[in-house]
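Asker: sharing a sequence plus its predicted fold:
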Amino acid sequence: MIPQGRIQKLNNMDPREGDYVLYWMQASQRVTCNHALAYAIDEANRLHLPLLVYFGLTDDYPEAYERHYRFMVEGLLEVKKELWAMGIQFIVLKDTPSTGAVKLSEKAALLVTDRGYLSLQRKWRSEAAEAASCPMFQVESDVLVPADETSMKEEYSAATIRRKIERLIPEYALPLERRKMENFSLAISPAFPSIPFEDAESVMEELSVNREVSTVSHLYKGGYSEARRRLDEFIKHRLDFYADKRNDPSENLGSDLSPYFHFGQISPLEIYLSLKDHHSENKRVFLDELIVRRELAVNFVLHNPNYDSFASITSFARETLLAHQEDERPYLYTLTELEEGKTHDPYWNAAQLEMVHTGKMQGYMRMYWGKKIIEWTESPETAYETALHLNNKYNLDGRDPNGFAGVAWCFGKHDRGWKERPIFGKVRYMNANGLERKFDMKTYVEKVQEDIGRSINHHA
């Protein structure tokens, strides 16, 4: 049974007959532990209809490059294979996702979709709901507790949202069994032909995407099976050290799952249930980041219309940063200098180049990286724009609620005030000396240089 809090009807259309039930897959790009897919299968079985799963592939998604597309396509190829094994047809239209959904819904008895949180994702669903001629339902599956059940307003900090989430976890942390189709749908022939979707190379050739940022498939391959492998490896080898050493850049103790979360290739519910037999501070800290921090980020982009600009920074943080914007900066770097990792700071350079060449940056270094951009650019507004641009361009998990909230945190969002100082005012400050006191930074820099060398050799 899928909790009703995950299900929302998006239009007022009455039930009708149709040739199939349509699931427009967009945010939850997986078969395992996907509430939207499960709901669509339940409805198809109830109506004695086949199920058609559709994905809308546009090659001009804002700030998405070849790196991001390749990772996503690898995951979708796995989705297609799994669905066909279940007797479910999967088609990909090269079209604006909402437009393709509306076209396919013309012969559908019901349109089901998953939930996206960014403004463009919400716009797509709103457009489809308005234009679809059949009932449309949204089923939320990429957070443990549905966002609207947690809070209908912007939360101030992790502390304020944590209590709300924790009281609802027992209601929503329920296992989701994989459904079986009663009516196979492999023979459906929509009037709109799917693009060839047999292997990653041929799909990428079909797309006119920006190829300025190269792929990193040799380091991060997309898809549920790879996400599950990384999860199992993390639980077995690194979870026991997570609470004490997760921040250490010289160690590799993170889960490396954020790219898979971004594309909905693994469910937070599956991860939560995978840890049910573990009882430790390590588990508590990891779940706090997986659930509370991540869902605070979702809350942020849902309820702050300015989440992608400095205007999202309010209260003391905005006031204090603007009060100090005329303070003298010790260094000023251009966007090109920052992008190429050409600053005076070897630790910052390593973090930037790690992101450029591997598609991911170590978690603690993301905070340091963002703080220094504030210090080395001419204004808070410029710093915010720069940090988001670089994060979204190079990180596989860029353009994500966590990424937007992470950059905002560097500017004081979801944080408290600290001792006042130049440039930062009362916003938390970080420096290289602090890194050196806590961590073996020489090892971190050397490790990044090795990773960069492997990436360069791979693309040579």
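Answerer: Ah, there it is. Numbers count the residues shown, from 1 in each chain.
Asker: make it CA atoms for all contacts and neighbour counts henceforth
Answerer: Noted.
Asker: buried stuff in whichever helix or strand R366 is part of?
Answerer: In this assignment (DSSP states H and E), R366 forms part of helix 363-376. For helix 363-376, burial by neighbour count (16 or more other Cα atoms under 10 Å) applies to 363, 365-376.
Asker: now do that helix: which elements does it pack against?
Answerer: helix 346-358, helix 380-394, helix 401-410 (3 or more Cα pairs under 8 Å, 6 or more residues apart in numbering; DSSP states H and E).
Asker: now for the shortest one, which elements pack on it?
Answerer: Contact partners of helix 401-410 among helices and strands, from 3+ Cα pairs under 8 Å, 6+ apart: helix 294-303, helix 363-376, helix 380-394.
Asker: now the angle from the longest one to helix 401-410?
Answerer: If you take axes from the mean of the first three to the mean of the last three Cα atoms, to 10 degrees, helix 380-394 sits at 150 degrees to helix 401-410.
Asker: what lies in contact with helix 380-394?
Answerer: Applying Cα atoms under 8 Å, 6 or more residues apart in numbering, the contact partners of helix 380-394 are 63-65, 213, 308-310, 321-322, 325, 335, 339, 355-356, 359-360, 370, 373-374, 376-377, 398-399, 403-404, 407-408, 411.
Asker: same question for it: list its buried residues.
Answerer: Neighbour-count burial for helix 380-394 flags 380-384, 386-394 (criterion: 16+ other Cα under 10 Å).
Asker: another structure for you, compare them:
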Amino acid sequence: MSRDQRAEDNGALLAAQEMALARKEPLAVLFCLLPSFKGAPGGAFAFMLDGLIETARDLARRKIPLIVLRGDPVLEIPRWIGARGASALFCDFDPLREKRLWQREIAVRVSVPFFEVDGHNVVPCRRASFKQEYAAYTFRPKIRALLPRFLEDMPSLKDHPFPWSREDEGSRSLDRLVEARKNLPSPLPASGPPGSAAGRRRLDAFLAAGLTDYDGKRNDPNEEAQSGLSPYLHFGQISARRAALEVTRSAASDEAKEAFLEELVVRRELADNFCFYNEAYDRFEGFPDWARRTLDAHRSDERPLLYGPADLEEARTDDPLWNAAQRQMVLTGKMQGWLRMYWAKKIFEWSPSPEEALRRALLLNDRYELDGRDPNGYAGVAWSIGGVHDRAWPERPLFGKVRYMNLAGARRKFDVDAFCRSVPPLG
């Protein structure tokens, strides 16, 4: 268990249980706990650990232990598989480079059948498309054609009738999770409480009060129109398929449903497609040809302002909206979606090169966002700086043909001053 940290609506777990039941064998869930991952903040680890503690208890009620390993998964998982005499191994799908490398290396080191199940996407990434899609308009018809096949309820996880021989292994792992959690800060307040139950409550609250206005208000940072599901989806504490099913069954207008499903399914799964089929998803080389050419042509353009990494991290620029967006991210672990695009484009404008802008934006995103280290973040920053999933626009200095955004445009969309006043200072 890595990307989908929940007991219910978990395709990999259900597939493993189906095999275990057919063979009349016990079933265990492994989680390999790393001391750190790509600069993830303490709040993100706390959010994850609280969710895992809940999941461990959910699994224990079904007679399935969650066993926590510590260290390098490439070493620890094969070692555990061999020591316990396991007969098969199942894992979550993940399009990111590090996770895919782990899986390839683990596959070489184990002598049992090794299965990967994509339960994170509504339509499995490999099934949705066999190539990197150019943009949402090329990807959307493929997703829409497949949704009826995949948008259905999953069976419930059963109480497992074949007991694990080492009964104390799960309880010791739970103690290990609780101990690891003690030294971390509380989750950031804007995220809400962690865990699958909290994720489901957040979804229910959005269905009851937020979905109706989603289409018209989601791009206004002063409105509480977004779902708030992002961290729960990122850690797999709630299933995207479950969220999509409940949205389609709601009484909201077709326009509101379509707007939300566009973000939840089409755009989110387009990000997985980008990272899975483009090994350079976090590098300049991963930008489309037209964007690389236009950015190269404007490398020597004069930048009106240059800021160093500390100025950006501490929100010390001349742009009040950017500063407020950065403060919001640092203080709450989240940034409203439209603002994140504006935020990344200004980092490009203030950095000495596209490569450095990309590095800075991803570093800050992964350090402070609860949903950092995620395909959505990599695709979003690549869209903002490198035109990924976008088209060429009229040429202008510095940006070339990459889409431009500025403060005046933001003021036409929403009350910028009200938003700036709403975010407290750092420190």
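Answerer: Right, received. Where do you want to start? Keep in mind that what you see is a predicted model, and the values were worked out from it rather than measured.
Asker: quick TM-score on the pair, please.
Answerer: In this superposition the chains share a TM-score of 0.94, using TM-score structural alignment, normalised by the length of the second structure; 421 aligned residues with a Cα RMSD of 1.9 Å.
Asker: still on that earlier bit, among the contacts of helix 380-394 of the first structure, which ones are buried?
Answerer: 64-65, 213, 308-310, 321-322, 325, 335, 339, 355-356, 359-360, 370, 373-374, 376-377, 398-399, 403-404, 407-408, 411.
Asker: tell me which residue of the second structure matches up with Q138 of the first structure.
Answerer: With TM-score structural alignment as the criterion, Q138 of the first structure lines up with E116 in the second structure.
Asker: follow-up on the earlier one: will you turn the helices and strands packed on helix 401-410 of the first structure into TSV that also has distance to Y444 of the first structure?
Answerer: Formatted as TSV, those follow (distance: least, Cα to Cα, whole Å):
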stretch	distance to Y444 of the first structure
helix 294-303	26
helix 363-376	10
helix 380-394	19
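Asker: stretch 371-380 of the first structure aligns to what range in the second structure?
Answerer: Against the second structure, stretch 371-380 of the first structure falls on residues 345-354 (TM-score structural alignment).
Asker: how long is that stretch end to end?
Answerer: This stretch, stretch 345-354 of the second structure, spans 10 Å end to end (Cα to Cα, to the nearest Å).
Asker: was I right about E78 of the first structure contacting G223?
Answerer: Yes - E78 of the first structure is within contact range of G223, at 6.3 Å (criterion: Cα atoms under 8 Å).
Asker: more neighbours: these two, which one.
Answerer: For E78 of the first structure versus G223, neighbours defined as other Cα atoms under 10 Å are more numerous around G223 (25 against 19).
Asker: quick one: map that one onto the second structure.
Answerer: By TM-score structural alignment, G223 of the first structure lines up with G195.
Asker: distance check, that match against T55 of the second structure.
Answerer: From G195 of the second structure over to T55 of the second structure (counting by Cα to Cα), the distance is 8 Å.
Asker: ok, the closest residue to K334 of the second structure other than its chain neighbours - contacts?
Answerer: Nearest residue to K334 of the second structure, sequence neighbours excluded (Cα to Cα, 6 or more residues apart in numbering): E369, at 5.4 Å. Listed by Cα under 8 Å, 6+ apart, the contact set of E369 of the second structure reads 44, 329-330, 333-335.
Asker: ok, T96 of the first structure next?
Answerer: With Cα under 8 Å, 6+ apart, T96 of the first structure has these contacts: 56-58.
Asker: can you put the residues you listed in JSON lines and add distance to R122 of the first structure, neighbour count and secondary structure?
Answerer: Output for the contacts of T96 of the first structure, formatted as JSON lines (distance: Cα to Cα, whole Å; neighbours: other Cα atoms under 10 Å; DSSP: H, G, I helix; E, B strand; the rest coil):
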{"residue": "G56", "distance to R122 of the first structure": "15", "neighbour count": "20", "secondary structure": "strand"}
{"residue": "L57", "distance to R122 of the first structure": "16", "neighbour count": "19", "secondary structure": "coil"}
{"residue": "T58", "distance to R122 of the first structure": "16", "neighbour count": "15", "secondary structure": "coil"}
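Asker: conserved subset of the residues you listed in the second structure?
Answerer: Counting by both residues aligned by TM-score structural alignment, their matches' Cα atoms under 8 Å, the contacts of T96 of the first structure that remain in contact in the second structure are 56, 58.
Asker: do you have the strands of the stretch 101-250 of the first structure handy? List them.
Answerer: Taking DSSP state E, counting those that start in this stretch as the criterion, the stretch 101-250 of the first structure carries its strands at 108-114, 136-139.
Asker: packing partners of the first one?
Answerer: It stands for strand 108-114 of the first structure. Right, strand 108-114 of the first structure is packed against strand 20-24, helix 35-47, strand 136-139 by 3+ Cα pairs under 8 Å, 6+ apart.
Asker: most tightly packed of the ones you listed?
Answerer: Between those, strand 20-24 has the highest mean count of neighbours, a mean of 28, where neighbours are mean count of other Cα atoms under 10 Å.
Asker: name the helices or strands packed onto that one?
Answerer: For strand 20-24 of the first structure, the elements it packs on are helix 35-47, strand 51-56, helix 97-105, strand 108-114, judged by 3+ Cα pairs under 8 Å, 6+ apart.
Asker: if we use 7 Å, what do you get?
Answerer: On a contact count with 3 or more Cα pairs under 7 Å, 6 or more residues apart in numbering; DSSP states H and E, strand 20-24 of the first structure meets helix 35-47, strand 51-56, strand 108-114.
Asker: coming back round to it: from Q103 of the second structure, how far off is the match of Q138 of the first structure?
Answerer: According to Cα to Cα, E116 of the second structure stands 9 Å off from Q103 of the second structure.
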